[in-house]
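**Q** Sequence and predicted structure are below.
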Amino acid sequence: MALLGAQLVITLVMISIIQKLGPHFSLARWILCSTGLIRYLYPTNTELRQVANVPKDKAKNKKAGKQNGRIEHKAETFHIPRNVDVELETAKVCSLDVIHLRYYPEYQWLVDFSLYAALVYIVTEVYQIWFPIKDEINLSMLWCFLVIIFSIKILLSLTVQYFRGEESVGERSTCICMGFTYLLISMMVLIVDENTLEVGLETAYTSFNKSAAIFLDRQGLSSTGPASKIVLKFFMALWCGLLGALLTFPGLRIARMHWDMLKYFRDRRVVQLLLNLSFALPFLLVIAWIKPVSRNYLTVRIFSGMTEPLLTPAAFDTLRIVAIVFTFLLKLCIMPWYLQAYLDMAYHRVEEQKKEAGRITNVDFQKKIAAVFYYLCVVTIQYLAPLIMCLYMGIMYKTLGEYSWRGLYVEPADEECALGAPPSVVGDSSEAADSIVKSAENFHMALDSLKSVFTVDVFRGLFGFGTWWCCFLYFGTTSVGLVYQSYFSQS
């Protein structure tokens, strides 16, 4: 087995590129600083005094406290009318502004590592065109799996913030309720027949149980299967519910930005059509796994005037994966519009406040404007992390399921567990060489045993369901958010 083959070379080259170019080039920084995003600046205390005609209080201005031998000036606080007429100044987002934002290191790592993983995968796919991978480890799948893990970890860290603060009771309750709701939905989905929803879990369980029983029998252990179907589906439902809770507020945020953009581009029909298309694409991905309205319609039904269906089964499988990639690229292209719609919230907050009566402190007024830009990286993570999960789930589904970008299904070759003759070693009496050869043999046999248990059908079932569930959650959470926005905007 060529452990030091092309896969490891590609990985080492990419690691070297990360070390050399990482500090100088960042896709995450380019998205925020080179796409024309405009942020709003909060007015200074002097500007607020002039607009609100508030006299300067010299006593409060000179008030200070002496602690540890240092004079510490307290923040100047005064009240202004809520309907004060203030024109907010704007500034272009630059790199010096974003490095201090909350969750910027996590956002930069997620986006940049996703780019590097995509490059590793593309290079690996191009390499396989001329030199198909047989006995090498496809390390690009490890990169893709790490991207999914990082996405879940960052979303989990964002969700945990709602459970730490005592002021986030509503957000905490929303996460819990939506988590249990998606847990119930996943339980209903997992009992749907494969003729309706073709995620491949039944075939995956049958293949896994059969191959695992054979593996245990070879080890001298008598077993008809390692796990019960009910237990496996229960843990899968728990994972689905947890993922639904993590994607609840990202979906609400995306729906809010989409709603604002529809109002902003009210007079531009082409842009509205593009926005609605990008919003509806996840729904099309969801129904692509519903067999009666997708596969049967495109690969079985013969329309009048035709002698064969529109697509072959292999072409249909490829079309689903291509649709996932197209959806990701489209949403990535229009992402600056969404981010600008979020930054415009500072302006809309001031305009809405002008309709209110009463007074507000200058500090609270400035915080209300500054907080929008302060959480820009959090909003960007909420926009990108679900998309990245859907994309890399689809990529792993394509590769580990042995599908082809050309629509040609590659039948997995039958591999023997035996290694054959070990490589010749100079000096038969060398204990070190014998130890190396023995370790390589043991590792190869263990890997072959693992491959015999986790077959193509198992990977198709796991990542097929994972891909479909991520697309379903993306569309479900954003749809709930859009209904929420439409209800409260009308009320």
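**A** Okay, I see it.
**Q** Only C-alpha atoms from now on, for both contacts and neighbour counts.
**A** Will do.
**Q** and whichever strand or helix holds Arg39, what does it pack onto?
**A** Per DSSP states H and E: Arg39 is located in strand 38-41. In terms of contact count using 3 or more CA pairs under 8 Å, 6 or more residues apart in numbering; DSSP states H and E, strand 38-41 is assigned the packing partners strand 89-92, helix 335-343, helix 362-374.
**Q** Put this next to the first one:
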Amino acid sequence: MALMGIQLVVSLLAASIMQRMAPHCSFARWLICNGSLFRFKHPSEGELCALAGKQMPKQTRRDRRQNGESKPLTVPKDIDLHLEKTPVNAIDALVLRFFLEYQWLIDFAVYATGVFLFTECYYSVVDASKEVNIGAIWCVLTVLFSLKTLHTLMSHYFRSEEGGERSVCLAFGFLSLLVAMLVLVVREDYLEFGLESGFSNLFDNLEVFAKQQGYADWSIPVTKLTVKLVLAAICSYIGALLAFPGLRMAQTHLDAVQMNSDRPLIQILLHMSFLSPVIVLVLWVKPIARDFLANAPMGKNSVTLVSSETFDSMRLWIIVALCVLRLALTRYHLQAYLNLAQKWVEQMKKEAGRIAAIDIQRKVTRIFCYLTVITLQYLVPVFLILFSTLALKALGDFSWVAGAEQTPAVTPALVMPTAAPVLPGGLDEDDEGMEDMEEDIQATVAHLTEAFAALRSVLTPLFFRGFFAFLTWWVAACQVISSLFGIYFHQYLMQN
């Protein structure tokens, strides 16, 4: 507690509450089981037989013994089938795929947001520049856990027997690799990530740290080209992870817009939400965003509409607002996905021939069973952008208010705490034991403080600015690529 103070207490309290309250009160479970989402129940064989105009076949034990397996029941595809709607409840959630992963990640993101808001209020009241920002650590963990969840979903596609999903992930991975290599060679005058200065500062600090540790002849055996190749490989991996979330986002967007055809305001918000990654991309294009607002043309003269410091704060607010907009429209996208069951039935009615009753039941049930997968594919990209932006703000020494920004630099080393001198004599064995325990605790705190000071002297705000700015921009770029391809696929290729 002496190392991180009240932040550590709040962090441990949040983790304890999340663990204790998850079985009883879960935001993730409430999101899909609050009664606002409606699923479609699959028809029974008796209902299908009644719609087909025939009686339910009854097979005796003798028939099963003579014929072996029973012949599947088939019905005409053009039967007048209408699926029954029912609200999604907590019992229905028991059959959902990846429900535990979904619940844990969503709840963790909610508590991470709470811890971050507390640390922001704490830093605005108390001068805690020498403390470790626990809220930033929660944000970074949320980003890592989100990537792990997407990796779990992608590994499910790779284990698929068909192999089509595997090919899609690999194709988007190679496409992302090509785009990333093109982006990384663009000069900072056009894409203002700050990667060049950030990694240069990191390598300089590493060399200084190595010399302080006694390694005078040690140097960084990494070139600028190697760093960019590693970043391109990471970008390729992220692009493969975001392939299916973007494709699914395009499909649910089209269906949600069609579902709300009589509500123009909701349609406008849906279009704004879909185009929000494009806005994120533009915010880091320097000639279009920063330079234009700093030197806006007004006739023959130029006017400064927004200063450079104000633009940094405004960019953070815009990204957070766009993420909140996407989160607010989650229900419309999820309901649009659940409506695929009725949409598939309507498409089946237009076809000729017969279909097995079990195939109808499986198709309708499968759509609902993958509801949490679709929810993760919708929310995780939003979490990546949101928490990368929050980490950028906290670790990059940005400010929500213009003019209060700090200049990114190397964090000064912390002063090591020293133990208070102990007067000899007059101590019994219990006092000596307590004294030894206090000395051990103080020594541990001193070592941890020294380790954090060394880490902060190497990983400076200048490095975090470049890294998290690029991560935020790249996640948005992957969403734009995959979602636009999804629009083209569902709007044109599927219609032909």
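**A** That came through, no problem. Predicted, not measured: the structure shown is a model, and the values here were computed from it.
**Q** which of the helices and strands packed on strand 38-41 of the first structure is buried the deepest?
**A** Sort those by mean neighbour count, taking mean count of other CA atoms under 10 Å, and helix 335-343 sits at the top with a mean of 21.
**Q** Give me the mean deviation of that helix from the second structure.
**A** Comparison of helix 335-343 of the first structure with the second structure after fitting gives an average deviation of 0.7 Å (mean CA distance after the TM-score superposition for the first structure).
**Q** What span of the second structure is the very next helix or strand once past that helix aligned with?
**A** Going down the chain from helix 335-343 of the first structure, the next helix or strand is helix 345-353, by DSSP H and E. Using TM-score structural alignment, helix 345-353 of the first structure lines up with residues 340-348 of the second structure.
**Q** show me where the second structure has strands.
**A** Secondary structure of the second structure (DSSP state E): strands located at 38-41, 74-76, 84-87, 296-298, 301-303, 354-356.
**Q** Can I get these in a markdown table including distance to Met1 of the second structure?
**A** A markdown table is the format used below for the strands of the second structure (distance: least, CA to CA, whole Å):
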| stretch | distance to Met1 of the second structure |
| --- | --- |
| strand 38-41 | 47 |
| strand 74-76 | 68 |
| strand 84-87 | 47 |
| strand 296-298 | 50 |
| strand 301-303 | 51 |
| strand 354-356 | 65 |
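**Q** Out of these, flag the one nearest Leu153 of the second structure.
**A** strand 38-41 (22.5 Å; CA to CA).
**Q** Relative to the first structure, what is the average displacement of that closest one?
**A** On superposition with the first structure, the mean distance recorded for strand 38-41 of the second structure (mean CA distance after the TM-score superposition for the first structure) is 0.9 Å.
**Q** Show me how far that strand is from its chain's centre.
**A** How far strand 38-41 of the second structure lies from its chain's middle: 27 Å, per CA atoms, centre = their mean, to the nearest Å.
**Q** Give me the residues contacting it.
**A** Strand 38-41 of the second structure is contacted from outside by 83-88, 335, 338-339, 341-342, 364-365, 368, using CA atoms under 8 Å, 6 or more residues apart in numbering.
**Q** out of those residues, who's nearest Ala2 of the second structure?
**A** For the contacts of strand 38-41 of the second structure, the residue nearest Ala2 of the second structure by CA to CA is Val88; the value is 47.3 Å.
**Q** The closest one -> the first structure?
**A** Using TM-score structural alignment as the criterion, Val88 of the second structure maps onto Val93 of the first structure.
**Q** residues touching Thr11 of the first structure, list them.
**A** Taking CA under 8 Å, 6+ apart as the test, what Thr11 of the first structure contacts is Val120, Leu139, Ser140.
**Q** ok, the residues you listed in the second structure, which still hold?
**A** Retained in the second structure by both residues aligned by TM-score structural alignment, their matches' CA atoms under 8 Å are the following of the contacts of Thr11 of the first structure: Val120, Leu139.
**Q** With neighbour count added, can I get the contacts of Thr11 of the first structure in CSV?
**A** Shown next, in CSV, are the contacts of Thr11 of the first structure (neighbours: other CA atoms under 10 Å):
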residue, neighbour count
Val120, 21
Leu139, 18
Ser140, 24
